[in-house]
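Visitor: can't give you the sequence, but here's the structure:
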């Protein structure tokens, strides 16, 4: 059996052979209030502190989103870039050692963008991710179905795209576990997702987190035939709450806090995630193309159905 060091070296070599391709990780949650945005911010900061070049896409349009948490004001966003109103770098914000691109409006309008606008979007994200080690996506809440999302103009989530790892943030409450499992089930059945990384947030200790994870993994394995992998937990910590109030990542504000150490450990595990086949064959551009194709398919079906109704 190879040692963990040997496995890490092998994965590092694989990524090197993939021409230092950007690792894309989409952070999702089954409901609001679980801490998805907080996890994204603190993982981004932890990765940056380890010397990685990190870019965060903020898909969340709700109040108290990632930009609000960090006290950022966006003069331009990704939709402005897609519509040719500004240069991609004008939509890039720098804070706490990593970059942030506001993407909420672009994801909301994605299904309605022209082909030229979609191309500018692909080109912009490809350019902005050039040289980036890790792209984290604070994902919009996926709609119950793609067709419903289009009909209701709900924001499309990058969790629907192929080629990016999915990190599911779960809390230890009954509703948190139920909603997280429902999200995993939906993405497994509708998008053929087979692997999900799990972070248990707001938990008393590691043992409590493992209990939550093991129960979810057992049910998912039996009913969905998918693989859930435990990435770690973030324990309840007053200093994490204090850092959030200050608009700072806990790993920066209180680096010795138990939550900060947990985030640093998880960031190291993220960098050791195995390269999936679809990740090996694609890049940021291909991930966006995959998302655009998936959005376009139900839109085309909806247009054909409406034409039949009219006729």
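Guide: Yep, it's here. Keep in mind that this is a model prediction, so the values were computed, not measured.
Visitor: only C-alpha atoms for contact and neighbour calcs from this point on.
Guide: OK.
Visitor: Now do the SS call for residue 298.
Guide: Following DSSP: H, G, I helix; E, B strand; the rest coil, the label given to residue 298 is helix.
Visitor: so what's it up against?
Guide: Residues near residue 298 by CA atoms under 8 Å, 6 or more residues apart in numbering: 146-147, 150.
Visitor: residues of stretch 71-81 that come out buried?
Guide: Residues of stretch 71-81 classed as buried: 76-81 (neighbour count, 16 or more other CA atoms under 10 Å).
Visitor: mind listing which of the residues you listed are in helices?
Guide: 78-81 (DSSP state H).
Visitor: can I get these in TSV with distance to residue 255?
Guide: Formatted as TSV, these follow (distance: CA to CA, whole Å):
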residue	distance to residue 255
78	32
79	36
80	37
81	36
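Visitor: Which one of those residues is nearest to residue 133?
Guide: residue 78 (20.2 Å; CA to CA).
Visitor: mind checking how far that closest one is from residue 123?
Guide: Using CA to CA, to the nearest Å, we find residue 78 at a distance of 11 Å from residue 123.
Visitor: what do you get for residue 191?
Guide: 25 Å.
Visitor: Among the two, which residue is more densely surrounded?
Guide: When residue 191 and residue 123 are compared on other CA atoms under 10 Å, the one with more neighbours turns out to be residue 123, at 18 against 14.
Visitor: One more to weigh against that first structure:
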């Protein structure tokens, strides 16, 4: 049960933080966990609660978020970088409060941008016509996401895991990899998807949390469990297709939990500052790879 006093204090704090935006990268250790379905359903419930949501799709190909929703995305973040289109022209609005940015091609070239390109991209997000309350990022598979090395105060990581043993071990390996880059500063939220009973999800989380604390000195946060009730439609949010389903209720609770995550201490999370840090992280990774190649040549 939530604490009303805490909720009021948190709400007041956010009012005092200008341009506050919740930024969440949703990822998984392997395919088949329902990561993209999770993004779709969280976005649906957040918009129903009056939030303006920007979904950044880092994936390319037939299985990306746009294709899953049956949307023809003819433009991408790369077109913004090349100055062929404005950011507002590339973003797809779908329903009240939901905005989708196809970004897979653009994300792949972040480490190759010139200083002028980086300044242009940051300015585009600073001038975005529609202010956003929440940014959900459907991350590229496993360790290939450009978001994983990001060191940004307002950035949250949600890892989707299913009951299959390979999903659990892959998710733990991903947590270990990310933690090694962030030296214990990253917060991890765990959502157990496709569960039979809630007790099963709790056992999975407890085992992961115990191992993470013992071997990585990392504390995990249990975001909840989504039952496998055969109501999750790939092309539609369960809130629209089956609003009284058990999975709909679970996603509703997960969305409320996300909204109530406490602000992290430090600078106020603004979208353009997030993009600036993302670019800096990718530039840093390029330098690290170049140094490693140089050292290897000797």
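Guide: Received the coordinates, thanks. Fair warning: this is a prediction, and the values are worked out from it, not measured in the lab.
Visitor: circling back: still touching in structure 2? Go through the contacts of residue 298 of structure 1.
Guide: Contacts conserved in structure 2 for those, counting by both residues aligned by TM-score structural alignment, their matches' CA atoms under 8 Å: none.
Visitor: Now render the residues you listed as CSV, adding secondary structure, neighbour count and distance to residue 6 of structure 1.
Guide: Shown next, in CSV, are the contacts of residue 298 of structure 1 (DSSP: H, G, I helix; E, B strand; the rest coil; neighbours: other CA atoms under 10 Å; distance: CA to CA, whole Å):
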residue, secondary structure, neighbour count, distance to residue 6 of structure 1
146, helix, 21, 42
147, helix, 17, 45
150, helix, 22, 46
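Visitor: and which of those is nearest residue 38 of structure 1?
Guide: Using CA to CA, the contacts of residue 298 of structure 1 come closest to residue 38 of structure 1 at residue 146, 26.7 Å.
Visitor: can you tell me which residues contact the closest one?
Guide: 295, 298.
Visitor: Residue in structure 2 paired with it?
Guide: In structure 2, no residue is matched to residue 146 of structure 1 (TM-score structural alignment).
Visitor: mind checking the SS state of the closest residue to residue 166 of structure 1 other than its chain neighbours?
Guide: Using CA to CA, 6 or more residues apart in numbering and skipping the chain neighbours, the partner closest in space to residue 166 of structure 1 is residue 26 (5.0 Å). Classification of residue 26 of structure 1 by three-state DSSP places it in strand.
Visitor: Touching, residue 26 of structure 1 and residue 140? I think so.
Guide: No. The pair residue 26 of structure 1 / residue 140 is not scored as a contact, 9.9 Å apart, by CA atoms under 8 Å.
Visitor: which residues do those two both contact?
Guide: Joint contacts of residue 26 of structure 1 and residue 140 (CA under 8 Å, 6+ apart) are residue 158.
Visitor: Settle this for me: residue 155 of structure 2 is touching residue 23, isn't it.
Guide: Yes. Contact criterion CA under 8 Å: residue 155 of structure 2 and residue 23 qualify, at 5.3 Å.
Visitor: Looking at those two, which one has more neighbours?
Guide: Neighbour count, other CA under 10 Å: between residue 155 of structure 2 and residue 23, residue 23 has more, with 25 against 19.
Visitor: And residue 121 of structure 1, how close does it get to residue 104 of structure 1?
Guide: Using CA to CA, residue 121 of structure 1 is found at 13 Å from residue 104 of structure 1.
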